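Undergrad: Okay, predicted coordinates and the sequence, questions at the end:
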Amino acid sequence: ATLPDSTELIVTTPGWQPGKPLFAAAAEAGVPIWGDVELAWRLRGRDGREPAPWLAVTGTNGKTTTVRMLASILEAAGLRTAAVGNIGVSLLDAVLGDQEYDVLAVELSSYQLHWSPSLRAHSAAVLNLAPDHLDWHGSMEAYVADKGRIYEGNTVACVYNAADGATEDLVRAADVEEGCRAIGFTLSTPGPSQLGVVDGILVDRAFVTNRQKQAQELAEVADVNPPAPHNIANALAAAALARAFGVEPAAVRDGLRAFRPDPHRIEHVADIDEVAYIDDSKATNTHAAEASLASYEPIVWIAGGLAKGATFDELVTGCAKRLRGVVLMGADRALIHEALTRHAPEVPVVDLDRTDTGAMSEAVREAARLARPGDTVLMAPACASMDMFVNYNKRGEAFADAVRALAAESA
């Protein structure tokens, strides 16, 4: 591709891959390439208003939930805010619209970060890192490097996951403002400059006067909805960013209590004959499914769909002991079946050789047949949905409809 004459700037949608010929031609000609986030960043304050600081979040999984939790906490603190970016209001609308904000809670994808060279957040968090979108980035290294851009130029806090060393490595590599601090979050007892959990309490040892000896209670684990381990981690990351912005502890608690998760994210649909049915259709990759599977036991797992190049050995190895049974459907179900055969041969598997939308009803019935009182039927597919459904929302709705139909028959 050749650049049109007198091209001075290219503004791209995030989904366009970096290797496109047009971008190569632009790079050769010295023409800058901006994404929508970069454009919004550069247009801040053009109307003479003081631009609102950005509290930014990225990661393979949990971004949307964390940003919405953060916005809920900021609202509880009386701040004018919105969840924006890769969620809700577009950043350009937030920056150029009539609404004035005190601070923005910004979700950023790896695509958006790739095309945002001058972004400088007040504080930012990388929640976790696992292989995803490697077809777009070309390699895990390139994917991780783009995630790491979120820390560049941070002024107050770089929030990382103490259980994921790669996120801390990105903080170490970042070029930040003088005085910017590394703040970890952990599901165990926090050390100095960390947020963590002690006896069912979310505590802060980062934003207190004496980090060596003091810990500030923020909220109870029971205030997090739902209180699954990975969601508690999301809450801690949101709390860290809010505390970096000066939010008081009571607002963290109130904001977490007020937060309601989006549909299809570990959503409890019904209890039928003492079996819980959980919709986690949003678990579209192995990392998200791993977090979901770690939240329950024993489990009858409904899985399958489009694998997007993923492998399932590590996932199955990690959850094998929790599995009562597995129901597979979708285009790439054989990949999961093979991993189950290798690492969990004793677990019964129902392989539904169909990809029509009616397969979900059969999957729920088969799962109900395998389940015993006290079990959880968990639809966490570890795959994308587009082989059978328009999107993960429609897949989740099909699951919920099938569960409700089963409940009606059992009533």
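TA: Received it, and whenever you're ready, just let me know what you need.
Undergrad: C-alpha from now on. contacts and neighbour counts both.
TA: Will do.
Undergrad: tell me the contacts of the residue positioned nearest the centre of the chain?
TA: The chain has Gly62 as the residue nearest its centroid, 1.9 Å off, counting by CA atoms, centre = their mean. Counting by CA atoms under 8 Å, 6 or more residues apart in numbering, Gly62 makes contact with Leu127, Asn231, Asn234.
Undergrad: these two touch, right, the last one and Leu70?
TA: This points to Asn234. No. The criterion here is CA atoms under 8 Å, and Asn234 misses it with Leu70 at 9.3 Å.
Undergrad: When the two are compared, which one has more neighbours?
TA: Neighbours per residue (other CA atoms under 10 Å) separate Asn234 from Leu70, with Leu70 holding more: 34 against 25.
Undergrad: structure B:
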Amino acid sequence: MGSQEVSTVDWQGKHLTVAGLGVSGIPAARALHERGAVVTVVNDGEDERARAQAAELEALGITVRLGDGATLPPSTELVVTAPGWQPDKPLFLAAAEAGVDIWGDVELAWRLRGTNGRKAAPWLAVTGTNGKTTTVRMLASILEAAGLRTAAVGNIGVSLLDAVLGEQEYDVLAVELSSYQLHWAPSLRAHSAAVLNLAPDHLDWHGSMEAYAADKGRVYEGNTVACVYNAADPATEDLVREADVEEGCRAIGFTLGTPGPSQLGVVDGILVDRAFVANRQKQAQELAEVSDVNPPAPHNIANALAAAALARAFGVEPAAVRDGLRNFRPDAHRIEHVADIGDVAYVDDSKATNTHATEASLAAYDSIVWIAGGLAKGATFDELVTGAAKRLRGVVLMGADRALIREALTRHAPEVPVVDLDRTDTGAMSEAVEHAARLARPGDTVLLAPACASMDMFTNYNKRGEAFADAVRARAETSA
């Protein structure tokens, strides 16, 4: 199916199974039921919330089976799954054996776009191990600055189904896609797409790094205008080479260095475009200044270049790129400056929940007191510590798997002082900030970039970041 074509599936009377309640399952069940399908929802859990959701769907005439997500309902002609359900679940194995297709919420949204009488807006898609949300929100800001009707949707929190079936008509959508979503989206064909970076993540779900990369690479399939890749990450360019794209689709690189032809990059503090100009062999178009990027950390500049490349692929003028980047404000807990106390900066990057994100965060500062630790999710830390060792003034460790980081520090940065907090209660963050403040010297940055998940101590990374910010502000008050 080409990227400008709209699916015309006749859903009337089709027996469909929706796997999973929640932010994608419930809208999918409703949308399919409204189109005349016979819908059965299956869900592993049967807690109070699931029972309440089930009651709402059953009132519409939708069948719901709680506590039984493993069995394929009889007569199922298609399974629509929530993105987090693993491919080796018995339900999916049974569907494959029966020759039943499996779609994710993204695939369903792609098939349903344009079926409500409104224009099917093209998609500018972003995936990668880290930086997806920031890049998509930057892209949406740029598109808005160009006067386009747009929204940041997908894995970012706004349901794609709501975007394609709602009342609002869009000129273009900025779409964040996870590897889970791409795995179940066989016919997705974006206008243009970017893979920001690739590092080991979610390997328990995908089974191998190769399978994870292949699912990320699906975002390039059928692109019509541009496949945007990271020149500093050859694996992303390899995915472009392997993709089956529309004739005339171009490979567009982004780099923190001087760009070559068909690339965007940085020259003397200026973001420049040598891809979407009349003579890319000899010309470059100024887009914005590095200072227009908030914050101007290296990996965030890379995000800005990727967003700019996708916007330029859609025909956005340079002034809108500049204005969109100036207007953009990052989400909380993403390299968020909290306070300066005694010439020491305190920065919250609680969103850095894996080593790849933390590596980028550590690279943004010259002298760091690093607060780290939590749930390692199977990660190893030797490479991260080796790369950051010269930047570390000191380290404060907390959380369930802190010993793994401490051991890597012992091997690769034995001269760096380490404070090991033997506690996993939420109050540990205040103590961590106090120890970090004692280790810091004027000009240093105290950086919360845990390289680990938060659930051993906090509900999520947001709560962890809030605890850090609260502790810093409390210290600022006492130091005033």
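TA: All right, it came through fine. Just so it is clear, the structure is predicted and the values come from calculations on it, not from any experiment.
Undergrad: how about the residue nearest to the centre of the first structure, what's its match in the second structure?
TA: Taking sequence alignment, Gly62 of the first structure has Gly131 as its aligned residue in the second structure.
Undergrad: just Ala334 of the first structure next, same as before
TA: Mapped onto the second structure by sequence alignment, Ala334 of the first structure lines up with Ala403.
Undergrad: tell me the SS of Asn462 of the second structure?
TA: At Asn462 of the second structure the chain is in helix, as set by DSSP: H, G, I helix; E, B strand; the rest coil.
Undergrad: next one: the one 5 residues further on
TA: Assigned with three-state DSSP, Ala467 of the second structure falls in the helix class.
Undergrad: Met429 is in contact with that one, correct?
TA: Yes. Contact criterion CA under 8 Å: Ala467 of the second structure and Met429 qualify, at 6.4 Å.
Undergrad: Looking at these two, which is more packed in?
TA: Met429 (26 against 20).
Undergrad: Spit out the contact partners of the equivalent of Phe389 of the first structure over in the second structure.
TA: Aligned by sequence alignment, Phe389 of the first structure pairs with Phe458 of the second structure. With contact taken as CA under 8 Å, 6+ apart, Phe458 of the second structure is in contact with Thr426, Arg464.
Undergrad: element containing Phe458 of the second structure?
TA: Assessed by DSSP states H and E, Phe458 of the second structure sits outside every helix and strand.
Undergrad: related to what we said a few turns ago, secondary structure element for the match of Ala334 of the first structure?
TA: Here Ala403 of the second structure, judged by DSSP H and E, is contained in helix 402-412.
Undergrad: Give the other helices and strands that that helix contacts.
TA: helix 382-388, strand 418-420 (3 or more CA pairs under 8 Å, 6 or more residues apart in numbering; DSSP states H and E).
Undergrad: Next, format these as a markdown table and append distance to His337 of the second structure and mean neighbour count.
TA: A markdown table is the format used below for those (distance: least, CA to CA, whole Å; neighbours: other CA atoms under 10 Å):
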| stretch | distance to His337 of the second structure | mean neighbour count |
| --- | --- | --- |
| helix 382-388 | 20 | 17 |
| strand 418-420 | 23 | 19 |
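Undergrad: Ok, which of the ones you listed comes nearest Asn294 of the second structure?
TA: Among these, helix 382-388 comes nearest to Asn294 of the second structure, with 22.8 Å by CA to CA.
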